[in-house]
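**Student:** Sequence first, predicted model second:
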Amino acid sequence: MDKKVTVIGSGNVGATAAQRLAEKELCDVVLIDIVEGMPQGKALDLTEAAPIEKHDAHVTGANGYEASKDSDIIIITAGIPRKPGMSRDDLISTNKGIMKSVVTEVAKYSPNAVLIIVSNPLDAMCHVAFEASGFPKNRVLGMAGVLDSARFRAFISMELNVSVENTHAFVLGGHGDTMVPLPRYSTVAGIPITELMPKERIDALVERTANGGAEIVSLLKTGSAFYAPASAAVEMAESILKDKKKILPCAAYLEGEYGINNLFIGVPVKLGTNGIEDIIQIKLTDDEKAALSKSADAVQELVEILKKSD
């Protein structure tokens, strides 16, 4: 393969992302994790599946960052989940340390890579990666909107009993309960969902989307979502690797767009070889602007907590 993607963190999200990348034959994949044997074992398992899945992508595992050298994309899933009794401030502080150390290393070995951040709290971790890498803003982005939009699309498909391929949805804002799904821009075969279902059903789907991650956590009880988050990160990577220039909602660093400054917020962007090639500004109603502003305020709170932990 002439492209290379390194996935940092070989837990459920990271390992599934590696599997999707390899099976789509998008690139060679390097899995990196601090746990000895884990990335090597998962990489070998994926390699042994290759003859059956019929792909020739090379998958390797490593505990050191040297293996990531000259990657086109780095997908970062490393970090700890929030544990019982742990405050949000503690979680941010711990994951900040992990993100800073990871990004400093990968930036050294792959100075021209695009960083796709998956670790939580996502919007805050994008800020850490941006500062630690010293990369331009177009090469640091967060995976959130693609996942949230996919959840919204799945719920629309279930509600209307139509193919998911016919559904399109947009979700803006931070990754969490302040996200802003936009029903006006969400369609089935080009028809706005506002024409296809009553407001109360749309509102219910919007609420379910905002709580999508929590719903899965409550069902699994001992973990969180990983299939859909991995797929979302890989869709972003594919658009960059193939220079597809897909318009996808991603956490991007805004400098005045949507009236927001110096914050990573989920907005529609064009993804190509250089990462974010354009930020698409769509017209919002007053209510949507207010909801996006509220979401930005929530992200700003996290950034303030980051600053305090310096």
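**Tutor:** Arrived safely.

**Student:** Please make it C-alpha for all contacts and neighbour counts, starting now.
**Tutor:** Will do.

**Student:** Identify the residue nearest the geometric centre of this structure.
**Tutor:** By C-alpha atoms, centre = their mean, the mean C-alpha position of the chain lies nearest to residue 143, the distance being 1.5 Å.

**Student:** where's that one relative to residue 231, distance?
**Tutor:** Separation of residue 143 from residue 231 (C-alpha to C-alpha, to the nearest Å): 10 Å.

**Student:** Also residue 119?
**Tutor:** 15 Å.

**Student:** Compare the two (neighbour count), which wins?
**Tutor:** Each of residue 119 and residue 231 has its neighbours counted (other C-alpha atoms under 10 Å); residue 119 has more, 25 against 21.

**Student:** Just to be sure, that one is in a helix?
**Tutor:** No: read with DSSP: H, G, I helix; E, B strand; the rest coil, residue 119 is coil and lies in no helix.

**Student:** Which residue ranges of this protein form strands?
**Tutor:** Under the criterion DSSP state E, the chain contains strands at 4-8, 28-32, 59-62, 73-76, 114-117, 140-142, 167-168, 171-172, 180-181, 187-188, 191-192, 246-255, 261-272, 275-279.

**Student:** can you redo those strands as JSON lines with distance to residue 287 and mean neighbour count?
**Tutor:** Shown next, in JSON lines, are those (distance: least, C-alpha to C-alpha, whole Å; neighbours: other C-alpha atoms under 10 Å):
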{"stretch": "strand 4-8", "distance to residue 287": "38", "mean neighbour count": "28"}
{"stretch": "strand 28-32", "distance to residue 287": "43", "mean neighbour count": "27"}
{"stretch": "strand 59-62", "distance to residue 287": "47", "mean neighbour count": "24"}
{"stretch": "strand 73-76", "distance to residue 287": "34", "mean neighbour count": "26"}
{"stretch": "strand 114-117", "distance to residue 287": "29", "mean neighbour count": "27"}
{"stretch": "strand 140-142", "distance to residue 287": "25", "mean neighbour count": "29"}
{"stretch": "strand 167-168", "distance to residue 287": "21", "mean neighbour count": "23"}
{"stretch": "strand 171-172", "distance to residue 287": "13", "mean neighbour count": "28"}
{"stretch": "strand 180-181", "distance to residue 287": "10", "mean neighbour count": "27"}
{"stretch": "strand 187-188", "distance to residue 287": "20", "mean neighbour count": "20"}
{"stretch": "strand 191-192", "distance to residue 287": "18", "mean neighbour count": "16"}
{"stretch": "strand 246-255", "distance to residue 287": "20", "mean neighbour count": "23"}
{"stretch": "strand 261-272", "distance to residue 287": "17", "mean neighbour count": "24"}
{"stretch": "strand 275-279", "distance to residue 287": "21", "mean neighbour count": "20"}
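
**Student:** another one to put next to it:
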Amino acid sequence: MLVCRSKGLLQRLLSAGPGSTTSSRDYKVAVVGASGAIGQPLSLLLKQNSLVSQLSIHDMRNIKGVEADLSHICTSVQTNAYEDQQLEDCLAGADVVVVPAGLPRKPGMTRDQLFEANAGVALRVACSVSESCPGALLAFVTNPINSIVPIAAELLKAKNSYDPRRLFGITTLDVVRARTFVGDFLNVNPAKVNLPVIGGHAGKTILPIFSQCCPSFQCQLEDIRRLTHRIQEAGTEVVNAKDGAGSATLSMAYAAARFVNSLLRGLSGEPDVMECAYVGYKSPCLPFFATPLMLSAKGIEQNLGLPHLDDFERQSLEQMLPELEQSIQKGIVYAKEKMEKEECQKECQK
């Protein structure tokens, strides 16, 4: 259990940025959905990561132009592009697969609409990973994360390729936002702020743990309620600010690049690499849940479980569990129905 005495550890372990590394080992990273509004800046950041030797990028269209653009950047990372039916070629031999593919959130879009638009992405990518790189670390950006990760898990189980230590839903953006908003509130450098964010990756399922914040967050409960709500609804804040022209793309790309960098650091054998993520490995409360994780060459070395919670946080946890459980079950039911109808095979063949 992560308790108050671990605050200093959190501050030290969670401080590395998206390109920070102390190792020089080289890895192949594949980005699925690389020509999109998240995929392009994410690929740009990964092109600068010294742990990456090969960057394989895939999308349904316009990917050759992205490859040409990236190829002009003066780093040693080799970039290769793959279109449409070449997904398995793109993934072959990958150490890490990160997936920003799918329809972005739009103003007024319900979670059900987003689910219907993107659920097939999880099936297709998970199927291709099981065929081309079953040992890779697979990390989804695609929303709704709360359902997408369970869909991928069910498909991987059916393919005898499921290792819960190696499947992730990237919730790092919630942590990045929490650090930023708390830093602004306390008038301190956000890079010096650390606090775990647990639960899921939508609305009230996002639960920042202010009682474990470093530096200590000694403020009124009303301030905590207001900041919690802002962190939970930050995605809507960006969607509304862009007035229909997009969702959170740059901040999401930064967060995803940070998370991938942490995965690579863990693969390299660097000790004490910690990130929060939505996983199904020894998860508390529900089959899938975001908690602080210790990363290693195995993927997840240890799930650190629930941090110590104060009364407000325990109440918030109890209130969000039914919604998160419903999202998980929705993903599981969807995947099983598709597999029963053999529709997942169609996704694999796309």
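**Tutor:** Happy to help now that I have it. Note that the structure is a prediction, hence the values are computed from the model and not measured.

**Student:** picking up where we left off before, quick one: map the residue nearest to the centre of structure 1 onto structure 2.
**Tutor:** By TM-score structural alignment, residue 143 of structure 1 lines up with residue 170 in structure 2.

**Student:** what do you get for residue 75 of structure 1?
**Tutor:** Aligned by TM-score structural alignment, residue 75 of structure 1 pairs with residue 98 of structure 2.

**Student:** I'd say its match and residue 142 touch.
**Tutor:** No: counting by C-alpha atoms under 8 Å, residue 98 of structure 2 stays clear of residue 142, with 9.5 Å between them.

**Student:** Contacts only, for residue 62 of structure 1.
**Tutor:** Neighbour list for residue 62 of structure 1: 30-33, 39-40 [criterion: C-alpha atoms under 8 Å, 6 or more residues apart in numbering].

**Student:** Kindly recompute the last result at 6 Å.
**Tutor:** Contact partners of residue 62 of structure 1, counting by C-alpha atoms under 6 Å, 6 or more residues apart in numbering, are 32, 39.

**Student:** What does residue 117 of structure 2 correspond to in structure 1?
**Tutor:** Under the alignment (TM-score structural alignment), residue 117 of structure 2 maps onto residue 94 of structure 1.

**Student:** how deep is its match tucked in, by neighbour count?
**Tutor:** Residue 94 of structure 1: 14 surrounding residues under other C-alpha under 10 Å.

**Student:** could you pull out the helices for the stretch 151-300 of structure 2?
**Tutor:** Listed in chain order, the helices of the stretch 151-300 of structure 2 (DSSP state H, counting those that start in this stretch) span 172-186, 221-232, 234-241, 250-267.

**Student:** of all these, which gets the most neighbours per residue?
**Tutor:** helix 250-267 (a mean of 24; mean count of other C-alpha atoms under 10 Å).

**Student:** Packing partners of that one?
**Tutor:** Here helix 250-267 of structure 2 touches helix 172-186, strand 289-296, going by 3 or more C-alpha pairs under 6 Å, 6 or more residues apart in numbering; DSSP states H and E.

**Student:** would a markdown table of these with distance to residue 230 of structure 2 be doable?
**Tutor:** A markdown table is the format used below for those (distance: least, C-alpha to C-alpha, whole Å):
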| stretch | distance to residue 230 of structure 2 |
| --- | --- |
| helix 172-186 | 8 |
| strand 289-296 | 19 |
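
**Student:** Could you point out which of the ones you listed sits nearest residue 247 of structure 2?
**Tutor:** helix 172-186 (12.9 Å; C-alpha to C-alpha).

**Student:** Which strands and helices lie in contact with the closest one?
**Tutor:** Under the contact criterion of 3+ C-alpha pairs under 6 Å, 6+ apart, helix 172-186 of structure 2 touches helix 250-267.

**Student:** go again using 10 Å as the cut-off
**Tutor:** Applying 3 or more C-alpha pairs under 10 Å, 6 or more residues apart in numbering; DSSP states H and E, one finds that helix 172-186 of structure 2 contacts strand 197-199, strand 206-208, helix 221-232, helix 234-241, helix 250-267, strand 273-279.

**Student:** what does the third one contact?
**Tutor:** Residues outside helix 221-232 of structure 2 that contact it (C-alpha atoms under 10 Å, 6 or more residues apart in numbering) are 173-182, 185, 197, 201-211, 217-218, 233-234, 236-237, 312.

**Student:** try 6 Å this time
**Tutor:** Residues contacting helix 221-232 of structure 2 (C-alpha under 6 Å, 6+ apart): 203-204, 206.

**Student:** Highest neighbour count among the residues you listed?
**Tutor:** Of all the contacts of helix 221-232 of structure 2, residue 206 has the most neighbours under the rule other C-alpha under 10 Å, reaching 25 neighbours.

**Student:** ok, now which ones touch it?
**Tutor:** 199-200, 232.

**Student:** Pull up the gap between it and residue 290 of structure 2, please.
**Tutor:** 9 Å.

**Student:** Ok, residue 135 of structure 2 next?
**Tutor:** Residue 135 of structure 2 is 22 Å from residue 290 of structure 2, where distance means C-alpha to C-alpha.

**Student:** ok, now residue 333 of structure 2?
**Tutor:** Going from residue 333 of structure 2 to residue 290 of structure 2 by C-alpha to C-alpha gives 21 Å.

**Student:** where in structure 2 is the aligned partner of stretch 156-165 of structure 1, by residue range?
**Tutor:** Residues 182-191 of structure 2 are where stretch 156-165 of structure 1 aligns, with TM-score structural alignment as the criterion.
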